[in-house]
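J.: Give me coordinates for this.
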Amino acid sequence: MDTTSAPSREQLRQAPKVLLHDHLDGGLRPRTVVELADSTGYDGLPTTDVDELGQWFADAADSGSLEKYLETFAHTCGVMQTEDALARVAAEAVEDLADDGVVYAELRYAPELFVERGLSLDAVVKAVTDGVTEGERKARAKGRGIRARQLLCAMRQHARASEIAELTVRHRDTGVAGFDIAGPEAGYPPTRNLDAFEYMRSNNGHFTIHAGEAFGLASIWEAIQHCGAERLGHGVRIADDLKISADGEVQLGRLASFVRDTRIPLELCPSSNVQTGAAPSIAEHPFGLLAKLRFRVTVNTDNRLMSGCSMSSEFAALVDAFGYDWADLQWFTINAMKSAFLDFDQRLDVINNVIKPGYAGLMA
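T.: A predicted model of the protein is given here:
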């Protein structure tokens, strides 16, 4: 691509974007963390200075270890233990994403992490649903349309996956789009939660699985072949099944071929993957090769607070690293919308009436 015609940061912010992998408890505004800590009595923050706290989250997450990265969530979850806090965080997340040009988003969180002060799982979901609705309303008032849905996560190291799967089905007509498992991969393979995935399948429910981030191909294989994952949360380690010869020819292993042939979406999160050690840098991230090989790649933020990122900044980083143009960015966006846990007619509506016209205007 001619660098003189590279998309500007402001143009990237205006481009319609689709986000499939964004953790609600990883996207708080630093000021909100401080204010909620004060109002809820949470006294565990490392600092109550807003700017210092934002930098602390980024520094603490930038460890090269998924386990260390996950420790930062003790503070965000600590301030999200009331209905008002959950609703506020959800509303602000939707509003922030809409301000960044996101037109469809799936916000994921683990309801079991927000019951320390006595909330029921259903009350947690209801509070988030109220917040999402309010965020959509505020976005519309500013002329920014966004559709937001929820993904309910079970923590793979706990034993509540079936309970969370049932919760997902119970709320699927009021904004919950699907199910996921999250948390440390090593030692907690997805097959530990087979009952939950079987329940989702028997109830015609959608689910994605965190796999192939901190752990390798075995995690991806189990998620797909044993559990039936429709999408892979991260899935970056599928690159381990690619062999590159001295002359640059790429040979796909059988698992990589299966993932590509069956169009299983990869919920790739470039900045987060660098922070947790899944990739050495954006420029060396497997995203470039996977896109070139025509895997169904999608661009995601994972945790906007910890990574200090947005969808626009992730797009910008990929443009800088791989020279992508508007056609590439539109392709990544349509990939994501095709892969959304949303009714087919609604997906087509967003693609044909929002995404394509939006990019056509930018490419004109």
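
J.: make it CA atoms for all contacts and neighbour counts henceforth
T.: Noted.

J.: Contacts only, for Val50.
T.: Val50 is in contact with 30-31, 34, counting by CA atoms under 8 Å, 6 or more residues apart in numbering.

J.: what distance separates stretch 28-35 from the centre of its chain?
T.: 20 Å (CA atoms, centre = their mean, to the nearest Å).

J.: Could you pick out the buried ones from the contacts of Val50?
T.: Taking 16 or more other CA atoms under 10 Å as the criterion, what is buried in those is 30, 34.

J.: Quick check: of the contacts of Val50, which lies closest to Asp59?
T.: Lowest distance from Asp59 to these (CA to CA) belongs to Pro30, with 13.7 Å.

J.: which residues touch the closest one?
T.: Counting by CA under 8 Å, 6+ apart, Pro30 has contacts 50-51, 53-54, 305.

J.: who wins for most neighbours among those residues?
T.: Using other CA atoms under 10 Å as the neighbour test, the contacts of Pro30 are led by Leu305, with 23 neighbours.

J.: pretty sure that residue is in a helix, no?
T.: Yes - when DSSP: H, G, I helix; E, B strand; the rest coil is applied, Leu305 is found to be in a helix.

J.: from memory it sits against Arg29, does it?
T.: Yes - applying CA atoms under 8 Å as the test, Leu305 and Arg29 come out as touching, 6.9 Å apart.

J.: Redo the contacts of Pro30 as JSON lines? Include distance to His171 and secondary structure.
T.: Below are the contacts of Pro30 laid out as JSON lines (distance: CA to CA, whole Å; DSSP: H, G, I helix; E, B strand; the rest coil):
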{"residue": "Val50", "distance to His171": "35", "secondary structure": "helix"}
{"residue": "Asp51", "distance to His171": "37", "secondary structure": "helix"}
{"residue": "Leu53", "distance to His171": "34", "secondary structure": "helix"}
{"residue": "Gly54", "distance to His171": "33", "secondary structure": "helix"}
{"residue": "Leu305", "distance to His171": "27", "secondary structure": "helix"}
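
J.: Now show me the structure for the sequence below, then we'll compare the two:
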Amino acid sequence: MRDRDDEDDDLLLWGDVDARTLPKVSLHDHLDGGLRPATVVELADEAGVELPEGDADALADWFHDQADSGSLVDYLKTFDLTTAVMQTEPALTRVAREFVLDLAADGVAWGEVRWAPEQHLAKGLTLDAAVEAVQAGLEQGVDEARRGGWDLRVGQLVTAMRHADRGLEIAELAVRHRDRGVVGFDIAGAEAGFLPARHRVAFDYLAEHWFPVTVHAGEAAGLDSIRSALLDGRALRLGHGVRIAEDLTVREDAGRSYVTVGRLARWVRDRQVPLELSPSSNLQTGAIEAWGDDLADHPFDLLFQLGFKVTVNTDNRLMSDTSLSRELVLLADAFDYDLDDLLTFQLNAAESAFLPLEEREALADRIASGFEAID
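T.: A predicted model of the protein is given here:
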């Protein structure tokens, strides 16, 4: 991810429209995957963390190259470096503040920022202090963005690492901060071999407290992971969820395509369970290797055409060298989407946000008005 001013204009233009001017909703965006390269360099120097590259642009290239591995496990190794420089209150606050300013520059009106507090305790922070430090940075970023003329709101998605044993503790942390910036819960990390069922006690606790849940599922693992996210996690959204397409059977006959929708996929589609799809990231991690290795092979369009509730996300801006505007332009180019299609994706996201109904409706109105002004 380069500085916003250095992004190639052709990657942000949809026709003659600068995609950054389109109001957007970001549902799947990791705090530790969205640092500015220059910030990583500065924080690493302060913390005594050794970097593979000392120059910000070279470091940005290193992150992207390392993440472009075709494996979620290898992709996740890059986070060892970003979390290493996010171990103090000042560092967490700075990263969160800059994260919000980058969302604002990308035209985001509502952003959900997910991160795992348990990964930021190496220098003595408590879980609560870590959440409070991030919240302080988010609020600073919102205030600064508003002073600069862009009104946005953000909320934290507190995440538990699925391979660890702190699920209930992190669920309790999330609920404890529900009126102080935290809007939902997630589990993340290496997906294969770690079904959501592993954290069933945490999900039971969250359900008892009526607390919203999204679950990483259907990225590095398939239908069993999605099934467990829905049954054990009571997930209201699927983090990625792209491999729900494994439950679709496509056949060609006389030049026409016919799709059989499996029982699980039908449940997800018919109940309009939102899919937090992240096109560039899905390519990097090999999540779509069953369908191909190019964006045009991504089952995004198939899912969209079949009526699934698809949303567009960045996942990790640093690792994928991307923004939400860029992801929209890439999809439009790959599948010949028009402005109404891009609006549909944003309205899907607005309707799926972890906000009260009235606020979701107001957000959808803002999105629609913003698109109409451009159209």
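
J.: Report the TM-score for the pair.
T.: Superposed pair, TM-score by TM-score structural alignment, normalised by the length of the first structure: 0.96. Supporting alignment: 356 aligned residues with a CA RMSD of 1.0 Å.

J.: circling back: and of the contacts of Val50 of the first structure, the nearest to Gly253 of the first structure?
T.: Proximity of these to Gly253 of the first structure (CA to CA) peaks at Pro30, which lies at 43.2 Å.

J.: residue boundaries of the strands in the first structure?
T.: With strands called from DSSP state E, the first structure shows them at 17-23, 102-109, 147-155, 176-182, 208-211, 231-234, 242-244, 250-252, 266-268, 297-299.

J.: quick check: stretch 87-104 of the second structure aligns to which part of the first structure?
T.: Counting by TM-score structural alignment, stretch 87-104 of the second structure pairs with residues 81-98 of the first structure.

J.: which outside residues touch the matching stretch?
T.: Residues external to stretch 81-98 of the first structure that are found in contact with it (CA under 8 Å, 6+ apart): 24, 27-28, 32, 36, 40, 79-80, 105, 114-117, 119, 123-124, 127-136, 138-139, 144-146, 148, 310.

J.: Tell me the counterpart residues of the lengthiest helix in the first structure in the second structure, please.
T.: In the first structure, taking DSSP state H as the definition, the longest helix is helix 121-141. Counting by TM-score structural alignment, helix 121-141 of the first structure falls onto residues 127-147 of the second structure.

J.: By how much does that stretch deviate from the first structure on average?
T.: Taking mean CA distance after the TM-score superposition for the first structure, the mean distance separating stretch 127-147 of the second structure from the aligned residues in the first structure is 0.4 Å.

J.: same thing with stretch 328-335 of the second structure?
T.: Compared with the first structure after fitting, stretch 328-335 of the second structure deviates on average by 0.4 Å (mean CA distance after the TM-score superposition for the first structure).

J.: Could you tell me where that stretch falls in the first structure?
T.: Aligned by TM-score structural alignment, stretch 328-335 of the second structure corresponds to residues 315-322 of the first structure.

J.: I'd guessed Ala229 of the first structure sits against Trp221; true?
T.: No - look at Ala229 of the first structure against Trp221 with CA under 8 Å: they stay out of range, at 9.8 Å.

J.: of these two, who's got more company?
T.: More crowded of Ala229 of the first structure and Trp221, by other CA under 10 Å: Ala229, with 25 against 21.

J.: Mind telling me what that one corresponds to in the second structure?
T.: In the second structure, the residue equivalent to Ala229 of the first structure is Ala235, according to TM-score structural alignment.

J.: show me the contacts for that match.
T.: Residues in contact with Ala235 of the second structure (CA under 8 Å, 6+ apart) are 212-215, 229.

J.: Still touching in the first structure? Go through those.
T.: Contacts conserved in the first structure for the contacts of Ala235 of the second structure, using both residues aligned by TM-score structural alignment, their matches' CA atoms under 8 Å: 213-215, 229.

J.: Report the contact partners of Ala211 of the first structure.
T.: Neighbour list for Ala211 of the first structure: 185, 190, 219-220, 223, 232-235 [criterion: CA under 8 Å, 6+ apart].
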